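**Q** Below is the structure, and that's it, no one-letter string:
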């Protein structure tokens, strides 16, 4: 894995959307142009890469694989700019998925909800740091009348000192190759179903993207049968994120997922990552205990909210 991000020369540039004219003030600047977004907000995101890990990995994937990699809709990007010109917040929306927000002050989250409600009333939800997500959801509810429901609650962890499982289950780790494409695609789809939502990318597109940079590691038994998978994002601003970790239901409880996670974590450290992160579902105490035993320590809580439009009489 390297920090080199493929050129965006081939990515089509969209016009920057007009912003409100008048005296300088804190305001959201919206754009459909990925390069404009990264030119304005890239340094801000990289200044706190742990808290902005999702925005960094999503924007990197968009540059590498094209603006429709997460779906057929047109992505929307935004930066929250202070009256002094400094960027203080950012978001990415890749239809048909939730808007992904970096941590924000409540007023900035509420201002974004009001602004998006005017031109993008079809948002299915929001994902962000817990307080930011709730502030946005409540403002969306007030502005649109939509029903807002708390969905998955997550915890972000960062690696302290890696402590591999002892004893490890029989077998070994290996990086997935093109020969594993069908397996990766199937497991990626099964993972999405297991956590209660569909895959963020088309399964084969996801498999191809991970194979391209060695971003998926398999744990296989001594006879060479794959039994678990642990993925890892590209290294960006010194950090990577382990995602997803998946073991088929009939193979769980044997330590395969923990072994795969430890292996992919060690590989990331050996490749030069300064930070290794992962998200867990707070409704799954087993996985939270596992990752803590491996040496991961909590950073903060995140949440996903779902929006449902209220039927018009």
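**A** Sure, I can see it. Computed from a predicted structure; not experimentally measured.

**Q** Only C-alpha atoms from now on, for both contacts and neighbour counts.
**A** Noted.

**Q** Strands along the stretch 51-200 of the chain, start to end?
**A** 76-81, 87-93, 99-101, 125-129, 147-159, 172-175 (DSSP state E, counting those that start in this stretch).

**Q** Which one of these lies nearest to residue 115?
**A** With CA to CA as the criterion, residue 115 lies closest to strand 76-81 of the strands of the stretch 51-200 of the chain, at 11.0 Å.

**Q** Residues contacting that closest one, please?
**A** Contact with strand 76-81 is made by 26-34, 37, 40-41, 87-94, 108, as judged by CA atoms under 8 Å, 6 or more residues apart in numbering.

**Q** second one coming, line it up with the first:
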């Protein structure tokens, strides 16, 4: 399997001429080196670290586990007079990440549309701040004649301190190889709930990695696992909680809340300054329970697929 190389160069790939017939000082830069890229975009992303946990986490992974990425990522940002307007990145075959804590202008969106078109970049979907993603989706639809669908509306939460709460019976344990079959079953069910389809090979690879990295946790009651939670990607100062799942037979008993609270406390105790997570806005229950244990909203995110 061919892997991409970490080249120690950066390249300006595009400068867009606008319809007014003049050169605008706006440029999309792309980088071949994650280290060089990080040095340019990290301070921008850290202005809202929890909201930008996805691109920050991916950059961290690139520095430590390049072999995870089978195809060369696109690592870019939109520059205006030396200032970053938005970070954009993609790790094929996944969707584009549009990371910015500022509202992009119509001109910014236009530049991005031209960048994708002129460089023949596939655009299967996009995730990022809701307003910016919505406006890009409309512009892309108009420019290339494709439709899009909103896959999920999300809220990003950040926790700095776990609040006192009513703990459910049970305790948190690290999942081991003995739990591999259960982990595969629950990760598959979690994907179905999130409307994300994984092949059997992908599922096996994910579970094997989580068990090897010892990030997967189970909430256990009387020796029986009843809920699941995972520590996902890290940012420079924080970490992400993900894959929160409880099978139907054990729902509405507070197990997921207790599992997330216990893992969050464990991670803060290890020295992380904060934990963050995504929630599905269509599920008001999960949005409420996380706030009870100390998670606070930091922004809205949206996932769109182009069809």
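**A** Nice, I can see it. On a predicted model such as this, the values are computed, not experimentally measured, just so you know.

**Q** related to what we said a few turns ago, go through the strands of the stretch 51-200 of structure 1 and name the closest to residue 273 of structure 1.
**A** Nearest to residue 273 of structure 1, of all the strands of the stretch 51-200 of structure 1, is strand 147-159, at 10.7 Å by CA to CA.

**Q** Helices of the stretch 151-300 of structure 2, start to end?
**A** For the stretch 151-300 of structure 2, the helices defined by DSSP state H, counting those that start in this stretch cover 180-193, 200-213, 255-269, 284-292.

**Q** on that earlier part again, could you dump the strands of the stretch 51-200 of structure 1 to CSV with distance to residue 279 of structure 1 and mean neighbour count?
**A** Shown next, in CSV, are the strands of the stretch 51-200 of structure 1 (distance: least, CA to CA, whole Å; neighbours: other CA atoms under 10 Å):
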stretch, distance to residue 279 of structure 1, mean neighbour count
strand 76-81, 23, 23
strand 87-93, 19, 24
strand 99-101, 15, 23
strand 125-129, 12, 25
strand 147-159, 5, 19
strand 172-175, 21, 18
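
**Q** Would you format the ones you listed as CSV with distance to residue 308 of structure 1 included?
**A** Shown next, in CSV, are the strands of the stretch 51-200 of structure 1 (distance: least, CA to CA, whole Å):
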stretch, distance to residue 308 of structure 1
strand 76-81, 20
strand 87-93, 17
strand 99-101, 14
strand 125-129, 8
strand 147-159, 5
strand 172-175, 41
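
**Q** how about these, which one is nearest residue 286 of structure 1?
**A** The closest of those to residue 286 of structure 1 is strand 147-159. By CA to CA, the value is 13.3 Å.

**Q** tell me the angle the closest one makes with strand 125-129.
**A** Put simply, strand 147-159 of structure 1 runs at 30 degrees to strand 125-129, going by axes from the mean of the first three to the mean of the last three CA atoms, to 10 degrees.

**Q** Just the residues contacting strand 147-159 of structure 1, thanks.
**A** Applying CA under 8 Å, 6+ apart, the set of residues contacting strand 147-159 of structure 1 is 125, 137-138, 141, 275-283, 295-310.

**Q** Spatially central residue for structure 2, please.
**A** residue 54 (3.4 Å; CA atoms, centre = their mean).

**Q** buried sites along stretch 59-79 of structure 2?
**A** In terms of neighbour count (16 or more other CA atoms under 10 Å), stretch 59-79 of structure 2 has its buried residues at 59-62, 66, 69, 72-79.

**Q** could I get those as JSON lines with distance to residue 262 of structure 2?
**A** As requested, these are exported to JSON lines (distance: CA to CA, whole Å):
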{"residue": "59", "distance to residue 262 of structure 2": "27"}
{"residue": "60", "distance to residue 262 of structure 2": "25"}
{"residue": "61", "distance to residue 262 of structure 2": "25"}
{"residue": "62", "distance to residue 262 of structure 2": "28"}
{"residue": "66", "distance to residue 262 of structure 2": "31"}
{"residue": "69", "distance to residue 262 of structure 2": "31"}
{"residue": "72", "distance to residue 262 of structure 2": "37"}
{"residue": "73", "distance to residue 262 of structure 2": "35"}
{"residue": "74", "distance to residue 262 of structure 2": "36"}
{"residue": "75", "distance to residue 262 of structure 2": "35"}
{"residue": "76", "distance to residue 262 of structure 2": "37"}
{"residue": "77", "distance to residue 262 of structure 2": "37"}
{"residue": "78", "distance to residue 262 of structure 2": "40"}
{"residue": "79", "distance to residue 262 of structure 2": "41"}
